[in-house]
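*Asks:* Pasting the sequence and the predicted model now:
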Amino acid sequence: MSVYLAIFIGGALGASGRFMISIWIEEASVFPYETLLVNLIGCFLLTYLSTHPTFMKGIPSSIKIGITTGIIGAFTTFSTFSTETVQLWMDTSQTLAILYVVSSLAGGLVLSWLGFFTANNWKGHAK
């Protein structure tokens, strides 16, 4: 499969998944929970898939790129995070804006570490 086709298909899947989560989480709150959730899930998945020694073994590189760049890249969003942070700061609450930035960064780092730890301590993984 062509790398471009894999990214195209993966991007459609990732963007659709992100949209479904935004529908699933009602926007009853000022706080952008849906963007935080997709970015934290993406941090875990990208690190897990990128560091697991055997999970993507034998999968063609075009499919790997379709999964990581296409699906996970389209699923997560830095531009939405940035826009929502500025909107919180300007329109609602500087405290919520700071909480959003801190929870996104700290949560992303923790979930990336968890993805790395899980991938490298999977049962059956020979060290």
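*Replies:* Here it is on my side, so go on. Numbering: from 1, shown residues only.

*Asks:* drop to CA atoms for contacts and neighbour counts, all remaining ones
*Replies:* Will do.

*Asks:* Show me the residue sitting in the middle of the protein in space.
*Replies:* Nearest to the mean C-alpha position of the chain, counting by Cα atoms, centre = their mean, stands residue 42 at 1.7 Å.

*Asks:* check contacts around that residue.
*Replies:* Counting by Cα atoms under 8 Å, 6 or more residues apart in numbering, residue 42 makes contact with 72, 73, 75, 76.

*Asks:* structure B:
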Amino acid sequence: MTALLVALGAAVGAPLRYLTDRAVQARHDSLFPWGTFLVNVAGSFVLGLLVGLPVPDGVSALLGTGFCGALTTYSTFGYETVRLAREGARLYALLNALTSVGVGLGAAWCGMLAAGAIT
């Protein structure tokens, strides 16, 4: 049952990641990967919120592992950072690495704080 919940969450998270990334990138004429940055930060916040809330295991599997796991993407973040560096945009690569990690951690923390304020 848990595997099915993870798969269902992922079935929503993965297309949402793709569509969000494409929509954001279409609006920004920049080398910086704003779409990936946005989905990773949003997913970090949602996961922080879920961790801070008293949710049942099934909800955690569906939304945390499935949805957030498919919405966020470390592999694309890594690829885009390396691509920026290879293309000579080393400052963008450095900014992507530092801001993605820093803001992602901050978003997870804010999600946990929001959960604490809700409960």
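*Replies:* Received it, and whenever you're ready, just let me know what you need. Remember, predicted model here, so these are calculated numbers, not experimental data.

*Asks:* picking that back up, and the residue nearest to the centre of the first structure, how far from residue 4 of the first structure?
*Replies:* 21 Å (Cα to Cα, to the nearest Å).

*Asks:* With the second structure overlaid, how far apart is the helix ranked longest in the first structure on average?
*Replies:* Secondary structure of the first structure per DSSP state H: the longest helix is helix 94-120. Superposed on the second structure, helix 94-120 of the first structure shows a mean distance of 0.8 Å to its aligned residues (mean Cα distance after the TM-score superposition for the first structure).

*Asks:* Please identify the helix or strand for residue 11 of the second structure.
*Replies:* helix 2-27 (DSSP states H and E).

*Asks:* Following the chain past that helix, name the next helix or strand.
*Replies:* helix 34-52.

*Asks:* mind checking how far that following helix is from the chain centre?
*Replies:* Here the centre of helix 34-52 of the second structure is set off from its chain's centre by 4 Å, with Cα atoms, centre = their mean, to the nearest Å.

*Asks:* and for the next helix or strand after that helix, what are the contacting residues?
*Replies:* Downstream of helix 34-52 of the second structure, the first helix or strand assigned by DSSP H and E is helix 57-59. By Cα under 8 Å, 6+ apart, the list of residues contacting helix 57-59 of the second structure from outside reads 2, 5.

*Asks:* which residues in the first structure does the helix or strand just after helix 57-59 of the second structure align to?
*Replies:* As assigned by DSSP H and E, the chain's next helix or strand after helix 57-59 of the second structure is helix 69-71. Using TM-score structural alignment, the residues of the first structure aligned to helix 69-71 of the second structure are 73-75.

*Asks:* ok, average deviation of that stretch from the second structure?
*Replies:* For stretch 73-75 of the first structure, the mean distance to aligned residues of the second structure following superposition is 0.2 Å (mean Cα distance after the TM-score superposition for the first structure).

*Asks:* Other residues contacting that stretch?
*Replies:* If you take Cα under 8 Å, 6+ apart as the criterion, stretch 73-75 of the first structure is touched by 10, 11, 12, 13, 14, 15, 16, 17, 18, 38, 39, 42.

*Asks:* Now that we have those residues, which of them are buried?
*Replies:* 10, 11, 12, 13, 14, 15, 17, 18, 38, 39, 42 (16 or more other Cα atoms under 10 Å).

*Asks:* Mind picking the one among those that's closest to residue 80 of the first structure?
*Replies:* residue 39 (10.1 Å; Cα to Cα).

*Asks:* give me every residue that touches the closest one.
*Replies:* The contact partners of residue 39 of the first structure, by Cα under 8 Å, 6+ apart, come to 75, 76, 77, 104, 108.
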